[in-house]
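>>> With the input below, show me the fold.
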Amino acid sequence: MTPPAESDVSITIVLVDDHALFRHGLRELLSMEPDLVVLGEAGTGAEAVVMAARHRPDVMLLDAGIPGEQAAATIARTLAVAPDTRIIILSMFDEPAVVKELLGAGAQAYLVKTVTRDDLVATLRSVRGDGDRVMLSISRESFERVSDGRSSILSAREAEILALVAQAYSNSQIGRRLDITEGTVKRHLRNVFTKLGAVSRLDAVNKAVASNLITVEKPAAPAPRG
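A predicted model of the protein is given here:
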């Protein structure tokens, strides 16, 4: 058994998959770890959002093919009601377009269902302990295709937030200006860092400007004196 990273801290989890047998097996597997606590299960995207709002879990394990709505929509709705929940995608496939879409939507990790038990447990502990880390367990080919395209697209909201970062706004100031929570700002910035391969706010701004993804506003020139 892999020893827990922090034995005195439990990691709470919600399982979301439309196959009850898979959920039950996963619950049994995770129950073997003393620091992992499964709070509940859901079989659809709508049920997942209700569970997230009710329990505010540390981590949600979400099937990429969950019925009822697109996984990206479930991620967005989950983070709206539980912004501190880390979302790990479990999928039978590692199609690069899907990987990019779900990471861009706010998922913290993307694992194929052939992942080992030890790797799954390690990922749960890692994303709970480090909110800025993105974990992948996909084929090398898919990883290369995801990496090649990561700097090509920022959502309108991500570009808007990064433009404010370029103007030296803090996360709390950005949240107030855009009428969103500071946690939502941080989530968007994590997505930006992932897409741009950036290591800091300044690095993200510089890369976005160089790629013409955002335009940094220049200070207005002083009015001529009459």
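
>>> Going by C-alpha atoms from here, please, whenever you check contacts or count neighbours.
Will do.

>>> This protein: strands as residue ranges?
For the chain, strands defined by DSSP state E occupy the ranges 11-16, 36-42, 59-63, 86-91, 109-112, 135-137.

>>> how far out from the middle of the chain is the last one?
If you compare the mean C-alpha spot of strand 135-137 with that of the full chain, they lie 12 Å apart, counting by C-alpha atoms, centre = their mean, to the nearest Å.

>>> The first one too?
Using C-alpha atoms, centre = their mean, the mean C-alpha position of strand 11-16 is found 15 Å from that of the whole chain.

>>> Contacts for that strand next, please.
Residues from elsewhere that reach strand 11-16, judged by C-alpha atoms under 8 Å, 6 or more residues apart in numbering: 23, 27, 35-45, 48, 51-52, 57-63, 66, 125, 128.

>>> and what of the third one?
The set of residues external to strand 59-63 that reach it, using C-alpha under 8 Å, 6+ apart, is 11-18, 52, 71, 85-91, 124, 128.

>>> so residue 196 sits right up against residue 202, yeah?
No - in this structure, residue 196 is not within contact of residue 202 by C-alpha atoms under 8 Å, at 11.8 Å.

>>> Which one's more surrounded, these two?
residue 196 (21 against 14; other C-alpha atoms under 10 Å).

>>> Check the gap between that one and residue 213 for me.
For residue 196, the distance to residue 213 equals 10 Å [C-alpha to C-alpha, to the nearest Å].

>>> Same question for residue 151.
According to C-alpha to C-alpha, residue 151 and residue 213 sit 9 Å apart.

>>> Here is a second sequence; please produce its structure as well for comparison:
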Amino acid sequence: MREGLRELLEAQAGMVVVGEAGDSESAVALAAKERPHVVLLDVEIPGDDAPTTVARIHRHSPETQVLILSMYDGPELLRSLLAAGIRGYLLKSASIQEVVSAIYSARCGDGRVLLAVSRESLAQVDGQPSDLLSDREREVLTLAAQALTNTQIGSRLGLTEATVKRHLRNIFIKLGAVSRIDAVNKAVSASLIKVDKVHNGR
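Sure thing, here's the model as predicted:
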């Protein structure tokens, strides 16, 4: 599929494919090296999950716009990818014309986000932002914002340290965050948690 898509894209006027990658690590490394205008990313790329890969690409190449290709349009995945800053989400059933149009749209940098998903998923994404994090995840992140360690958070909530780590990992994935402070800031901006002051602790 990747080879066929590359041939189709290379045939488009004004479009140059600077590289392709078979796993998330290679994709991030290639983006860091080439600084492409647009990355077309398969949501099921081997390696890191898609939100993490998007966040890493943006960290190494902030100007790169990321478009997602997926077989699924579940609202939770879509929310986490939107939080990570994608510029578009296309189902793999999209025509090549739709893919090319999305790439040109992302390249123009007008800030629009293209979502080719079902009405049901879009309604859930728009209508239930507070459901992005579970109640327990919000509790963990609120305590993390106070610079408590994993052990201290576990003690407060009656959880093991391993469980706290798992919750934080899930939070990072859902929010497309790369650190605790990043997760806290994104959650506060999205009104998912409320904190009096964000502590830049570990």
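
>>> so can I have TSV of the strands of structure 1 showing distance to residue 217 of structure 1?
Putting these into TSV (distance: least, C-alpha to C-alpha, whole Å) gives the following:
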stretch	distance to residue 217 of structure 1
strand 11-16	43
strand 36-42	46
strand 59-63	38
strand 86-91	34
strand 109-112	34
strand 135-137	34
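
>>> Generate TSV for those, with distance to residue 186 of structure 1 and mean neighbour count as supplementary columns.
Formatted as TSV, the strands of structure 1 follow (distance: least, C-alpha to C-alpha, whole Å; neighbours: other C-alpha atoms under 10 Å):
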stretch	distance to residue 186 of structure 1	mean neighbour count
strand 11-16	21	23
strand 36-42	25	19
strand 59-63	17	25
strand 86-91	13	25
strand 109-112	16	24
strand 135-137	17	18
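
>>> for structure 2, what spans make up the helices?
2-10, 24-34, 50-60, 75-84, 96-108, 119-127, 135-144, 150-157, 161-175, 180-189 (DSSP state H).

>>> Put together JSON lines for the ones you listed, with mean neighbour count and distance to residue 90 of structure 2 on each row.
Shown next, in JSON lines, are the helices of structure 2 (neighbours: other C-alpha atoms under 10 Å; distance: least, C-alpha to C-alpha, whole Å):
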{"stretch": "helix 2-10", "mean neighbour count": "12", "distance to residue 90 of structure 2": "14"}
{"stretch": "helix 24-34", "mean neighbour count": "18", "distance to residue 90 of structure 2": "19"}
{"stretch": "helix 50-60", "mean neighbour count": "23", "distance to residue 90 of structure 2": "14"}
{"stretch": "helix 75-84", "mean neighbour count": "22", "distance to residue 90 of structure 2": "11"}
{"stretch": "helix 96-108", "mean neighbour count": "16", "distance to residue 90 of structure 2": "8"}
{"stretch": "helix 119-127", "mean neighbour count": "14", "distance to residue 90 of structure 2": "13"}
{"stretch": "helix 135-144", "mean neighbour count": "20", "distance to residue 90 of structure 2": "29"}
{"stretch": "helix 150-157", "mean neighbour count": "17", "distance to residue 90 of structure 2": "37"}
{"stretch": "helix 161-175", "mean neighbour count": "19", "distance to residue 90 of structure 2": "19"}
{"stretch": "helix 180-189", "mean neighbour count": "19", "distance to residue 90 of structure 2": "24"}
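
>>> got CSV for those helices, with distance to residue 197 of structure 2 too?
Shown next, in CSV, are those (distance: least, C-alpha to C-alpha, whole Å):
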stretch, distance to residue 197 of structure 2
helix 2-10, 46
helix 24-34, 33
helix 50-60, 25
helix 75-84, 22
helix 96-108, 36
helix 119-127, 28
helix 135-144, 10
helix 150-157, 17
helix 161-175, 19
helix 180-189, 10
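
>>> Now check structure 1 for the residue matching residue 92 of structure 2.
Alignment note: residue 92 of structure 2 maps to residue 113 in structure 1; criterion TM-score structural alignment.

>>> so its match sits right up against residue 89, yeah?
No - using C-alpha under 8 Å, residue 113 of structure 1 is not in contact with residue 89, being 9.4 Å away.

>>> Looking at the strands of structure 1, which is nearest to residue 185 of structure 1?
Closest approach to residue 185 of structure 1 among those (C-alpha to C-alpha): strand 86-91, 14.9 Å.

>>> packing partners for the closest one?
The contact analysis (3 or more C-alpha pairs under 8 Å, 6 or more residues apart in numbering; DSSP states H and E) places strand 86-91 of structure 1 against strand 59-63, strand 109-112, helix 117-129.

>>> residue contacts, residue 165 of structure 1?
174, 201, 205.

>>> one more time with 7 Å, if that's ok
Neighbouring residues of residue 165 of structure 1 by C-alpha atoms under 7 Å, 6 or more residues apart in numbering: there are none.

>>> Same check on residue 130 of structure 2?
residue 192.

>>> and the gap between it and residue 187 of structure 2?
Where residue 187 of structure 2 is concerned, residue 130 of structure 2 sits at a distance of 10 Å (C-alpha to C-alpha).

>>> and stretch 89-101 of structure 1, which stretch of structure 2?
By TM-score structural alignment, stretch 89-101 of structure 1 lines up with residues 68-80 in structure 2.
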